[in-house]
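>>> sequence first, then the predicted structure, then my questions.
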Amino acid sequence: MAKNTNDEQFKNVISHAKEYGFVFQSSEIYDGLSAVYDYGQLGAELKNNLKTYWWKAMVQLHENIVGIDSAIFMHPKVWKASGHVDGFNDPMIDNKDSKKRYRADQLLEDKIARYEKDGKTDKAAKLQAEMDDALKAEDLQQLKTLIEQHEIACPVSGTKNWTEVRQFNLMFSTQFGAMAEGSEEVYLRPETAQGIFVNFLNVQKSGRMKIPFGIAQIGKAFRNEVIARQFIMRMREFEQMEMQFFVRPGEDKKWFAYWKEARLKWHLALGTPAEKYRYHDHVKLAHYANAATDIEFEFPFGFKEVEGIHSRTDFDLSQHQEYSGKKMQYFDNDLDETGKPYGNYVPYVIETSIGLDRMFLLTLINAFEEQDLSEGDKQDSRTLLRLHPCLAPYKVAIFPLTKKDGLPEKARAIMDNLKLDFNCIYEEKDAIGKRYRRQDAIGTPFCVTVDHQTLEDDTVTIRHRDTMEQQRIEIKHLDELIASKTSWKTLFCKD
């Protein structure tokens, strides 16, 4: 079986996601809504498992990190204070022939990726440096010049007939109020972080939190992305998993280094090859940051960000203090090196922010395999999702060998017992081999088959997804075996 190219692999993953109920186009019966997707029955399970893995790692395993769930609607002044009203822009360029709009920096990034693929590493490095300089200086004319110099054409029209580069604000706005004439313009939040910052005092005082401490949150955010591409990689409605860690001024560099290392370990614990990940330090820093690093994953279309670690200084709390008139200070009675209390200060913040939808896509891509199982003249193959057992939508599938002789009843009794602890699926249609293949394709780590011998000695055959090995086991030991592979301890208690 010929090995798929990266493009073919990505297309196969997208097709697989729809066929097996992971991801659907939103409003598909009405021809869909661009850059908006629905998670199907298996996608919702996988997504929830990723949330659980993150929440346990952040909140459950850290005594000094708590979680909140803030509202999507916030006072308009929040976004003025955060800088989003005036500065949340992307450099956009239009092609005059196709009438399509593109992010100028992404056109250049795609060109850099093509140079690297063609072995033109010097050209790629030079263009990367020139683009970084232009972005840092916010030199829109230079961005257009680079697009022209490198003869970048519109993917739709194939022409190089470009407009000037302009800034485009990404926030969605809507009206808040029952009557149109008395309504107020508010925004759908473009990030979840501000909900944490405006609740800093509430959480600190009600939870009696002592610095350093963190506040975590999982929630929806909305950005009016003009460029929607690469499936669920870039969407207008997406979900973030963020943690803001509040520290003493002067200790931000130490904690930035700590969280940078800790977050990569979280990714690698799932078994992803280390060479698939890399750090990318920002050249152009956001207005609030004094350091920023992306954790990037090698998708079929190149290395892209999945998580950002940012040292946000005291910008956010100071801004909200100024705009709200409320003091966002912390009184620290611990003693400094001179033996005096640290006293009042506005804390600095280290942020870890991961895109849940990108993590979902990363997980699917990393797990997807098309295996050739042919032997001699016998042709055979299978599609496999080699998901970590903790993330698998179903932990175990229960099969009666036939639909008669009391086997379905016995299988149902086993499932009724297991489903108290594990997400299970029951199947009795088709030959056993076909049922195995379906479970391989959705990532179920174990399949339990109930046969006539089961009725005699209370043993079943359990099949392991990755190896296809089958073993006979007593029913009373099923819980223990499945738990040993699907427990969260397998991720958090490694040597």
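Happy to help now that I have it.

>>> all contacts plus neighbour counts: C-alpha atoms, from now on.
Fine.

>>> how about residue 212, nearest residue that isn't a chain neighbour?
Leaving aside its chain neighbours, residue 212 sits nearest to residue 247 (4.8 Å; criterion: Cα to Cα, 6 or more residues apart in numbering).

>>> check which residues of stretch 59-71 are buried.
Under the neighbour-count criterion of 16 or more other Cα atoms under 10 Å, stretch 59-71 has 59, 64-67, 70 buried.

>>> so which of these sit within strands?
Residues from the buried residues of stretch 59-71 lying in strands, with DSSP state E as the criterion: 65-67.

>>> my guess is residue 407 meets residue 450, correct?
Yes. A contact is recorded between residue 407 and residue 450 when judged using Cα atoms under 8 Å, the distance being 6.4 Å.

>>> overlap in contacts of these two?
Contact criterion Cα atoms under 8 Å, 6 or more residues apart in numbering; residues bridging residue 407 and residue 450 by contacting each: 400-401.

>>> more neighbours: which of these two?
When residue 407 is set against residue 450 and neighbours are counted by other Cα atoms under 10 Å, the residue ahead is residue 450, at 26 against 21.

>>> what's the neighbour count on the nearest residue to the more buried one once chain neighbours are set aside?
Nearest-residue entry for residue 450: residue 400, 4.7 Å, with adjacent residues in sequence omitted and distances by Cα to Cα, 6+ apart. Residue 400 is surrounded by 26 other residues when neighbours are defined as other Cα under 10 Å.

>>> one more: residue 261?
12.

>>> cool, and the one 5 residues further on?
Residue 266 is surrounded by 16 other residues when neighbours are defined as other Cα under 10 Å.

>>> check which element follows whichever strand or helix holds it along the chain.
Applying DSSP states H and E as the criterion places residue 266 in helix 252-268. Next along the chain after helix 252-268, taking DSSP H and E as the criterion, comes strand 277-281.

>>> let's bring in a second model and compare:
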Amino acid sequence: MSTLVTFAKTKGFVYQGSEIYGGLANSWDYGQLGALLKENIKNLWIKEFVQKRKDMVLLDASIMMNPNVWVASGHVGSFSDPLMECRGCNTRHRADKLIEEALEKNASFPVPNNWAGDKTPLEDLNVYNKSGHLACPNCGAKNWGEVKRFNLMLSTSQGTTEDATALVYLRPETAQGIFVNFPNIARSSRKKIPFGVAQCGKAFRNEITPKNFIFRTREFEQIEIEYFCKPGTDAETFETWLVDEGKFFTDALGLKADKVRFVEIPAEGLPHYSKRAGDFEYLFPFGWGEISTLANRTDYDLGAHMKHSGADLSYFDPYDNTKYLPYVIEPSIGLSRLTLAAMCDAYDEIPGEEGTSKVVMRFAPAVAPIKVGVFPLVKKFAESANELYDILSKEFMCEYDEAGTIGKRYQRADEIGIPFSICVEPENYDQWQVTVRDRDSGEQEIVRIDELVLWLKQKGC
């Protein structure tokens, strides 16, 4: 993983946040290539799940909401992790995660009574800690303080005062903005159930143990859908989204199929709001990690908000003249994690000259940060190459490079994942043609300039 982190910084995918001031723990800035990659993944998701469908609309809800939203959703009362402190080095750790990591290495590792991951009762975790099974990953000591609940929501104050009346939270998830807007969306969009609401946006969680580069961070982006359906059709709808989301990861985004899996969450591990749920995981260099959760949230959220707000969030179905609270199927993707998965999946080292190796980032053309490289064979053809750049840049994100040999420019293009590189040379350009090189195969093809835009679009750019 350290190799990818260094590469990401060197090439402009991801930088350490506030680096000139020594950085800020778990803070990352997306560079010129990372920002484009993340945006392309988001736009591909919108195209596949909103633009191409008649049953979807898009929402952009506020990050800060009325605090009662989070009371109703259960976040104020129960959105917490079991935290304990090592008395040897004073570092803090999640009790459940240390146990889970131990179980990954040894399936017969002892667990507490009533073991249920982060839902294991605190009294059982505290009894277990006295047994000496868990060693601190930082110093190796087995001397732990009391396990306590740690709320994950980040709060701030709105306005000029800082008392309880000014308290607001930075949203820990984007879903609740959709639920509280359900009646507005149903009325204004004139959509009939089943239909879905998609949203892209940032969320914030005061994670105890952020780690693995941009995989687990306190500030992150989600792209998710709340799909409203009639009770009784939810099981079938879940299965449909299971297939559709899996195809998005492998077919549209181009992730390797053998590195993507769906893991069903057992009944005892389900969130309080969920009837069924599972995680799509990707095989990162550090192991399998969740990139998306698919959940049947039933009518829990709409019911909770209807109870706490007093507003009627039920839906009148014109097809059978019934009134009900819709069930909700939620495909929720961590965009930051999916961006990391795309980088890991694309990264490839191939033999170079004299025993060295070189990097090729094999992004799918649809999400590649730069789609086309435009290179004059020699600098005296720069004017023609710039003319071509002006034509192509109206349709695609392009890179112009005239420094060094054409071979070196191809190599630089491969390193940042440009799928197609165009060499402008006089014998072809005079005939209104250019040579296009394919990043992955290395093959070259002569293409007419007046057909070039269509040719590139047909290749997935």
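Looks like it came in fine. Keep in mind the model is a prediction, meaning the values are calculated, not measured.

>>> tell me how the two chains score on TM-score.
Counting by TM-score structural alignment, normalised by the length of the second structure, the TM-score of this superposition works out to 0.94. Behind it: 458 aligned residues with a Cα RMSD of 2.0 Å.

>>> residue ranges for the helices of the stretch 251-400 of the first structure, please.
In order along the chain, the stretch 251-400 of the first structure carries the following helices (DSSP state H, counting those that start in this stretch): 252-268, 315-324, 356-367.

>>> residue 226 of the first structure is nearest to which of those?
Each of the helices of the stretch 251-400 of the first structure was scored for nearness to residue 226 of the first structure using Cα to Cα, and the closest is helix 356-367 (17.9 Å).

>>> in the second structure, point out the residues matching the closest one.
When helix 356-367 of the first structure is aligned against the second structure using TM-score structural alignment, it corresponds to residues 335-346.

>>> one step back: turn the ones in strands among the buried residues of stretch 59-71 of the first structure into TSV, including distance to residue 45 of the first structure.
Below are those laid out as TSV (distance: Cα to Cα, whole Å):
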residue	distance to residue 45 of the first structure
65	25
66	24
67	21
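
>>> just give me the closest of those residues to residue 261 of the first structure.
residue 65 (17.4 Å).

>>> can you find the partner of that closest one in the second structure?
Under TM-score structural alignment, residue 65 of the first structure pairs with residue 56 in the second structure.

>>> got a list of what the equivalent of residue 296 of the second structure over in the first structure touches?
Residue-level alignment of residue 296 of the second structure against the first structure, with TM-score structural alignment as criterion, gives residue 311. Residues counted as contacts of residue 311 of the first structure (Cα under 8 Å, 6+ apart) are 252-253, 256, 289-292, 348-351.

>>> and the counterpart of residue 250 of the first structure in the second structure, how far from residue 330 of the second structure?
Using TM-score structural alignment as the criterion, the counterpart of residue 250 of the first structure in the second structure is residue 232. Between residue 232 of the second structure and residue 330 of the second structure the distance is 16 Å, computed by Cα to Cα, to the nearest Å.

>>> who has more neighbours, the two?
For the pair residue 232 of the second structure and residue 330, the greater number of neighbours falls to residue 330 (25 against 10), based on other Cα under 10 Å.

>>> nearest to residue 39 of the first structure, out of the helices of the stretch 251-400 of the first structure?
Per Cα to Cα, nearest to residue 39 of the first structure of those: helix 356-367, 10.0 Å.

>>> still on that earlier bit, let me see the contact set for the residue nearest to residue 450 of the first structure.
407-408, 410-411, 427-428, 449-451.

>>> repeat that for 6 Å
407-408, 411, 428, 449-450 (Cα atoms under 6 Å, 6 or more residues apart in numbering).

>>> same question, residue 337 of the second structure
In this structure, residue 337 of the second structure makes contact with 215, 291, judged by Cα under 6 Å, 6+ apart.

>>> please report how far it lies from residue 343 of the second structure.
The value you get for residue 337 of the second structure to residue 343 of the second structure, if Cα to Cα is used, is 10 Å.

>>> the spatially closest residue to residue 314 of the first structure that is not a sequence neighbour: neighbouring residues, count only.
Sequence neighbours aside, residue 348 is the residue nearest to residue 314 of the first structure in space, at 4.4 Å (criterion: Cα to Cα, 6+ apart). Other residues within reach of residue 348 of the first structure by the criterion other Cα under 10 Å amount to 24.

>>> what's the answer for the one 4 residues further on, then?
Other residues lying near residue 352 of the first structure total 24 when counted by other Cα under 10 Å.

>>> next one: residue 122 of the first structure
Residues contacting residue 122 of the first structure under the criterion other Cα under 10 Å number 11.

>>> can you check residue 372 of the second structure too?
27.

>>> before we move on, what about residue 157 of the second structure?
Here the number of neighbours of residue 157 of the second structure (other Cα under 10 Å) works out to 14.

>>> just checking, it touches residue 165?
No. Using Cα atoms under 6 Å, residue 157 of the second structure makes no contact with residue 165, being 8.6 Å away.

>>> in stretch 299-317 of the second structure, what counts as buried?
Judged by neighbour count using 16+ other Cα under 10 Å, the buried positions of stretch 299-317 of the second structure are 299-306, 313-315.
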